[in-house]
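Undergrad: Based on what follows, work out the 3D shape:
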Amino acid sequence: MSYVMAGTAATLFGLGTYLLLQRKLSRIIIGLSLLSHGANVLFVNSGRSGVAPFVGKGDAADMADPIPQALVLTAIVISFATTTLLLALAYRSWLLTDDDEVDDDVEDRVIGRHGHLDTEVSDEAALAAAVSVAAEEELPDGHEPEVVP
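TA: The predicted model follows:
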């Protein structure tokens, strides 16, 4: 594999990871696509270079390995289907919320702030009290904690 193609794959992986960690759904989808493109570049370049693998056209040792090419074609179809599904889900989310940003999960912040509970809370009143105490500390404006029975 050449240094240019290795650098291209590394750049695609790096940019894809950076975009995947953003809060906007459109950037997350583009980041996932860049990650899949980086994997495709890596697969194509992992194969041995040579002449096209046609039957009866030269020595078998001089032919390229067709397995990475077949894997890349499969990966392209899978990444296209995944991207299409994510775009449909992002569009539906945008229709419902008129926003592209992923909301912060308040319950995760409550758990992170107070650590995990040593005992399982089976009483709904105790759970509601724990959530309300955590909500009083510092919740972003407009967010109300959910009490899940």
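
Undergrad: CA only for contacts and neighbour counts going forward, please
TA: OK.

Undergrad: which stretch of helix or strand covers the residue most central in space within the chain?
TA: Centroid-nearest residue in the chain, with Cα atoms, centre = their mean: Leu32, separated by 5.0 Å. With secondary structure defined by DSSP states H and E, Leu32 is part of helix 25-46.

Undergrad: What of Leu12?
TA: Going by DSSP H and E, Leu12 is in helix 3-20.

Undergrad: For that helix, buried residues please.
TA: In terms of neighbour count (16 or more other Cα atoms under 10 Å), helix 3-20 has its buried residues at Thr8, Ala9, Ala10, Leu12, Phe13, Gly14, Leu15, Gly16, Thr17, Leu19, Leu20.

Undergrad: what's it packed up against?
TA: Here helix 3-20 touches helix 25-46, going by 3 or more Cα pairs under 8 Å, 6 or more residues apart in numbering; DSSP states H and E.

Undergrad: quick one: secondary structure of Lys57?
TA: Following DSSP: H, G, I helix; E, B strand; the rest coil, the label given to Lys57 is coil.

Undergrad: now the other sequence, so there's something to compare against:
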Amino acid sequence: MTANLLLAVTAGILVAAGVYLLLERSLTRILLGVLLISNGVNMLFLVAAGKPGAPPIIGISDEPPSDPLPQAMVLTAIVITMAVAAFVLTLAYRSFQLDGHDEVADDVEDARIRELADQDGTSESYEDTTFSTDIPGAVTE
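TA: Got it, this is the predicted structure:
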């Protein structure tokens, strides 16, 4: 029981560290965060599978057979993580080619929309559900 608790806590620490790195602006740290989260979730899959038993073939031994599904899920997660890691590495390399660094830049359109929302007085109140007809592009019936 102690080993399972230790593995579960280790998986939680890996996921927490991965989330922390995922929130950074550097694509290299984002990649490390994705890898840590993946390893933590894979460890959690194996911890949740329970104690190992006999091979997953009925009738080979007297012990109850183990469940092969968590191992199959971990293998699938490894393949998905490899694809995501390749994609993030490609993004980081392209960003380095264009800008000389792998920092994620602010989106100009998001900043413009944020400024428009700050200027709009009705966006501060969620209680008013009526729509004004002076909004450009608003649909009126």
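
Undergrad: Post the TM-score for the overlay when you can.
TA: The TM-score (TM-score structural alignment, normalised by the length of the second structure) is 0.75; 120 aligned residues with a Cα RMSD of 2.1 Å.

Undergrad: In the second structure, what stretch matches the helix holding Leu32 of the first structure?
TA: Mapped onto the second structure using TM-score structural alignment, helix 25-46 of the first structure spans residues 27-48.

Undergrad: Could you do stretch 66-77 of the first structure as well?
TA: Stretch 66-77 of the first structure lines up with residues 68-79 of the second structure when matched by TM-score structural alignment.

Undergrad: Then stretch 130-146 of the first structure?
TA: Under TM-score structural alignment, there's no match for stretch 130-146 of the first structure.

Undergrad: about what we covered before: superpose on the second structure and give me the mean offset of the helix holding Leu12 of the first structure.
TA: Mean deviation of helix 3-20 of the first structure relative to the second structure after superposition (mean Cα distance after the TM-score superposition for the first structure): 1.0 Å.

Undergrad: quick one: buried residues of stretch 78-95 of the second structure?
TA: Buried residues in stretch 78-95 of the second structure (16+ other Cα under 10 Å): Ile78, Thr81, Ala85, Val88, Leu89, Leu91, Ala92, Tyr93, Ser95.

Undergrad: chain center to the match of helix 25-46 of the first structure: distance?
TA: 9 Å (Cα atoms, centre = their mean, to the nearest Å).

Undergrad: contacting residues around it?
TA: For stretch 27-48 of the second structure, the external contacting residues (Cα atoms under 8 Å, 6 or more residues apart in numbering) are 4, 7-8, 10-24, 70-71, 73-74, 77-78, 81, 85, 88-89, 91-92, 102-104.

Undergrad: again, only using 7 Å
TA: Stretch 27-48 of the second structure has contacts (Cα atoms under 7 Å, 6 or more residues apart in numbering) with 4, 7-8, 11-12, 14-15, 18-19, 21-22, 24, 70, 74, 81, 85, 88, 92, 102-104.

Undergrad: Then stretch 58-68 of the first structure?
TA: So stretch 58-68 of the first structure is in contact with Phe43, Val44, Gly47, Arg48, Ser49, Gly50, Val51, Ala52, Pro53, going by Cα under 7 Å, 6+ apart.

Undergrad: What is the neighbour count of the third one?
TA: Residue crowding around Gly47 of the first structure was assessed by other Cα atoms under 10 Å; the count is 15.

Undergrad: Just give me the longest helix of the first structure.
TA: helix 66-97 (DSSP state H).
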